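**Q** sharing a model prediction with you, sequence too.
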Amino acid sequence: MRALTVRPGEKESLEVRDVPDPVPATGELLVQGLVVGVCGTDREIARGEYGWAPPGRERLVLGHESLGRVRQAPPGSGFSAGDLVAGVVRRPDPEPCGACARGEFDMCRNGRYTERGIKEIDGYGAQVWCVEAGYAVKLEPHLQRVGVLMEPTTVVAKAWEQVERVGARSWFEPRRALVTGAGPIGLLAALLGTQRGLEVHVLDRVTEGPKPALVRDLGAAFHAEGIEQVISDVCPDVVIEATGASELVFASLTGTAPYGVVCLTGVSPAGRRVSVDAGAINREIVLENDAVVGSVNANLRHYRQAADALATADLSWLERLITRRVPLERAAEAFTPQPDDVKVVIDL
């Protein structure tokens, strides 16, 4: 079979090549790969900046945003041939920390977790793959063209869960949410915000292309003005920060209504320096009982939340998030962003 592979730590090593057909172990599903998504993490690995091959191997099968159809399932697994499934990315380490041992492997304390397509386990960027039944999640059949959005949706499902758990330390009834960034994570965060009945605002620097219309068609408001102006006008109860841009991060910290919650999901590049009034930030957070939380990855609970969110979303809107589909043999094209890209996927 063919698979998208890379030699981690080496630039320009991305290659579609023949790899052995997988043989399912006891308790595993055999899955026909349909589509794999491409995100910033994949591009970093392809540039040689990140990633680990499986032990004893030079190459890693890339891809953590998965979608496939079950070919073969073990008896009693809860799956059947023909089921549409996504595979979970992270696995707890063999000697799990307390969080991993309780199924909260997205909150691993010791860092010895592994991840499909990222860290020491082959990913889902192959024409056929296997996955443990306990790390597969079923999707509704009508999501075949958009189910690859599952993994990024888990990221924002967890982010919203974190916001609600932090807010629950006291009476919390948010009305307005601001999402910074209208990439796939930001748009999906806005989707889940509207599903919660909130007044949602999305900030992005673009004014052309598909993003403004995608936001407005959710019933949300799109903004392209400066962050300070948007913060002042909206006064959000919740901010989901999905860019990692330093100026947006720091503006968000002091821009919420009292008892606001800021959830940081974007990863900032290292080395860029900005000047901030640390005293003012501290004063604002303390005196208004604000909270700031970072959120990354997802566990099985978030995958099920994401599956429910996608199942109830407008299918035509989800289809518009996928702005480019690239065949596997031309997979390298998916790693060069185009101006109107939202989500780029590779057909397997």
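**A** Here it is on my side, so go on.

**Q** from here on, just use CA atoms for contacts and neighbour counts.
**A** Noted.

**Q** hang on, residue 32 in a strand?
**A** Yes - under DSSP: H, G, I helix; E, B strand; the rest coil, residue 32 sits within a strand.

**Q** can you count the residues close to it?
**A** By other Cα atoms under 10 Å, 21 other residues sit near residue 32.

**Q** quick check: residue 47 vs residue 199, distance?
**A** Distance, residue 47 to residue 199, by Cα to Cα, to the nearest Å: 39 Å.

**Q** now residue 5
**A** 42 Å.

**Q** of those two, which one has the most company?
**A** Per other Cα under 10 Å, whichever of residue 5 and residue 199 has more neighbours is residue 5, with 25 against 18.

**Q** quick one: secondary structure of the more buried one?
**A** strand.

**Q** what residues does it make contact with?
**A** 14-17, 59-62, 125 (Cα atoms under 8 Å, 6 or more residues apart in numbering).

**Q** hmm, which two among those are most spread apart?
**A** 59 and 125 (12.8 Å; Cα to Cα).

**Q** more neighbours: these two, which one.
**A** residue 125 (32 against 20).

**Q** second one coming, line it up with the first:
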Amino acid sequence: MRALTVRPLQAGSLAVSDDLSEPVPGEGELLVDGIALGVCGTDREIAAGEYGWAPPGRDRLVLGHESLGRVREAPPGSGFAPGDLVVGVVRRPDPEPCGACARGEFDMCRNGRYTERGIKERDGYGSEVWTVESDYAVRLDPGLADVGMLMEPTTVVAKAWEQVERIGARSWFEPRRALVTGAGPIGLLAALLGVRRGLEVHVLDQVADGPKPELVAGLGAVYHTDPMDQVTAKLDPDVVIEATGAGPLVFAAMAGTGAYGIVCLTGVSPRGRTLSVDAGTVNRDLVLENDAVVGSVNANLRHYHQAAEALAGADPDWLRKLITRRVPLERAAEAFEKHGDDIKVVIDLTDR
């Protein structure tokens, strides 16, 4: 069986290994034929040797957490059947669950002992065949067979919007206008979910041409390339979903919402860059306007089901346009090379 593997913390170790044994499903597990794998910034960081943990006792990790597969075998009573289109959940609770993990909120783990498929101590979904516990598999609409690998990034923004709504519920909350910063996969999917909520959605990105403006327009949203402070001054957004991790945009978002505004940070900023910030003004604005800033990462089963519903209700042609390159598993290394117009790059696991 072929699989995309890497030696964590060792740059240049990315390889398509062909010597792995096909997995045997354990009790309560599905046996799944892999269809495709989405590639994101986390995967690129692991491939670059910056991040990642191999399973205990191993030196290689099967990469991949943006999964898509079709069930080959399912145990009786699992709720799944051969032929079902599925994705696998990424995170698992820690072995001695913290309070959050014990209640199914493993995306909010308090002690960091969680594991993650394709990232932290568990093999990922980047193989021709994989297994997954039926409790950590989610069925997709059959019509999503060519775009279902978008499920995992959609779960990230489903959680982000849930966090915004829960914070907003501390008082009267009827947002009208949302700004999404960044028109990568997370930003565009955040815009999709904002439009589905009936909001007036605006997307800010530095790219003036290519597929991004068209994709935003296809949602009925508005695309901007002006400086952040000009955009926020004009829009006075109720909600900002920050999807770039760029330090200047993060702080501009905090300063740019309307009163009682909410900023949700989903992008991870690189370390080592120093910014000069008027912390006093930031604090003053947050306090006097009852603003809120929240970080959000990962997702739990609830968010997977929310994402599955959102994708099933989305325009499939619009979703297909998010995938700007498809690469066969044999040439998987090409998926880790950045191209100027890339949005989502996908590895085809069925290229034989």
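**A** Okay, I see it. The structure presented is a predicted model; accordingly, all values stated were derived computationally and were not measured.

**Q** got a TM-score for the two of them?
**A** Here the TM-score for the pair of chains, by TM-score structural alignment, normalised by the length of structure 1, is 1.00; 348 aligned residues with a Cα RMSD of 0.3 Å.

**Q** how far does whichever helix in structure 2 runs longest sit from the chain's center?
**A** Determined from DSSP state H, the single longest helix within structure 2 is helix 151-168. Centroid displacement of helix 151-168 of structure 2 relative to its chain, using Cα atoms, centre = their mean, to the nearest Å, is 10 Å.

**Q** what comes up buried for it?
**A** In terms of neighbour count (16 or more other Cα atoms under 10 Å), helix 151-168 of structure 2 has its buried residues at 151-161, 163-165, 168.

**Q** onto which residues of structure 1 does stretch 264-278 of structure 2 map?
**A** Aligned by TM-score structural alignment, stretch 264-278 of structure 2 corresponds to residues 263-277 of structure 1.

**Q** could you tell me the end-to-end distance of that stretch?
**A** Stretch 263-277 of structure 1 end-to-end distance (Cα to Cα) = 20 Å.

**Q** contacting residues around it?
**A** Residues contacting stretch 263-277 of structure 1 (Cα under 8 Å, 6+ apart): 159, 162-163, 238-247, 249-250, 292-296.

**Q** what does stretch 144-151 of structure 1 give?
**A** 35-37, 64-67, 84, 86, 88, 139, 303, 306-307, 310, 315, 318-319, 322.

**Q** just the buried residues from those residues, in PyMOL please.
**A** Those of the contacts of stretch 144-151 of structure 1 that count as buried under 16+ other Cα under 10 Å are selected in PyMOL with:
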select buried, resi 35+36+37+64+65+66+67+84+86+88+139+303+306+307+310+318+322
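
**Q** so which of the contacts of stretch 144-151 of structure 1 sit within strands?
**A** 35-37, 65-67, 84, 86, 139, 322 (DSSP state E).

**Q** just give me the closest of the residues you listed to residue 107 of structure 1.
**A** residue 65 (19.4 Å).

**Q** residues contacting the residue most central in space within structure 2?
**A** The residue lying closest to the centre of structure 2 (Cα atoms, centre = their mean) is residue 153, at 2.5 Å. For residue 153 of structure 2, the contact set (Cα under 8 Å, 6+ apart) comprises 66, 185-186, 189.

**Q** cutoff 10 Å now
**A** When contacts are counted by Cα atoms under 10 Å, 6 or more residues apart in numbering, residue 153 of structure 2 touches 38, 40, 65-66, 185-187, 189-190, 298-299, 304, 307.

**Q** what distance do you get for it to residue 344 of structure 2?
**A** Taking Cα to Cα as the criterion, residue 153 of structure 2 is separated from residue 344 of structure 2 by 10 Å.

**Q** with residue 94 of structure 2 instead?
**A** Distance of residue 94 of structure 2 to residue 344 of structure 2, computed by Cα to Cα: 30 Å.

**Q** what sits against residue 308 of structure 2?
**A** By Cα under 10 Å, 6+ apart, the residues touching residue 308 of structure 2 are 87, 138-141, 144, 148, 150-152, 154-155, 158.

**Q** and these, which is closest to residue 28 of structure 2?
**A** Of the contacts of residue 308 of structure 2, the one sitting nearest to residue 28 of structure 2 (Cα to Cα) turns out to be residue 138, at 14.1 Å.

**Q** okay, now the closest one: neighbour count?
**A** The number of residues packed near residue 138 of structure 2 is 18, by other Cα under 10 Å.

**Q** surely it and residue 78 touch.
**A** No - assessed by Cα atoms under 10 Å, residue 138 of structure 2 is found out of contact with residue 78, at 11.4 Å.

**Q** returning to what we had before: next secondary structure element downstream of the longest helix of structure 2?
**A** strand 177-181 (DSSP states H and E).

**Q** that next one against structure 1, how far on average?
**A** For strand 177-181 of structure 2, the mean deviation from structure 1 after alignment is 0.1 Å (mean Cα distance after the TM-score superposition for structure 1).

**Q** any idea how far the helix or strand following that strand is from the chain center?
**A** Using DSSP H and E, the helix or strand that follows strand 177-181 of structure 2 in sequence is helix 185-196. Centroid separation for helix 185-196 of structure 2 versus its chain: 11 Å, with Cα atoms, centre = their mean.

**Q** same thing with stretch 294-305 of structure 1?
**A** Centroid separation for stretch 294-305 of structure 1 versus its chain: 9 Å, with Cα atoms, centre = their mean.

**Q** same question for stretch 141-161 of structure 2.
**A** 8 Å.

**Q** that stretch aligns to what range in structure 1?
**A** Stretch 141-161 of structure 2 maps onto residues 140-160 of structure 1, going by TM-score structural alignment.

**Q** start to end distance for that stretch?
**A** Start and end residues of stretch 140-160 of structure 1 are separated by 22 Å (Cα to Cα).
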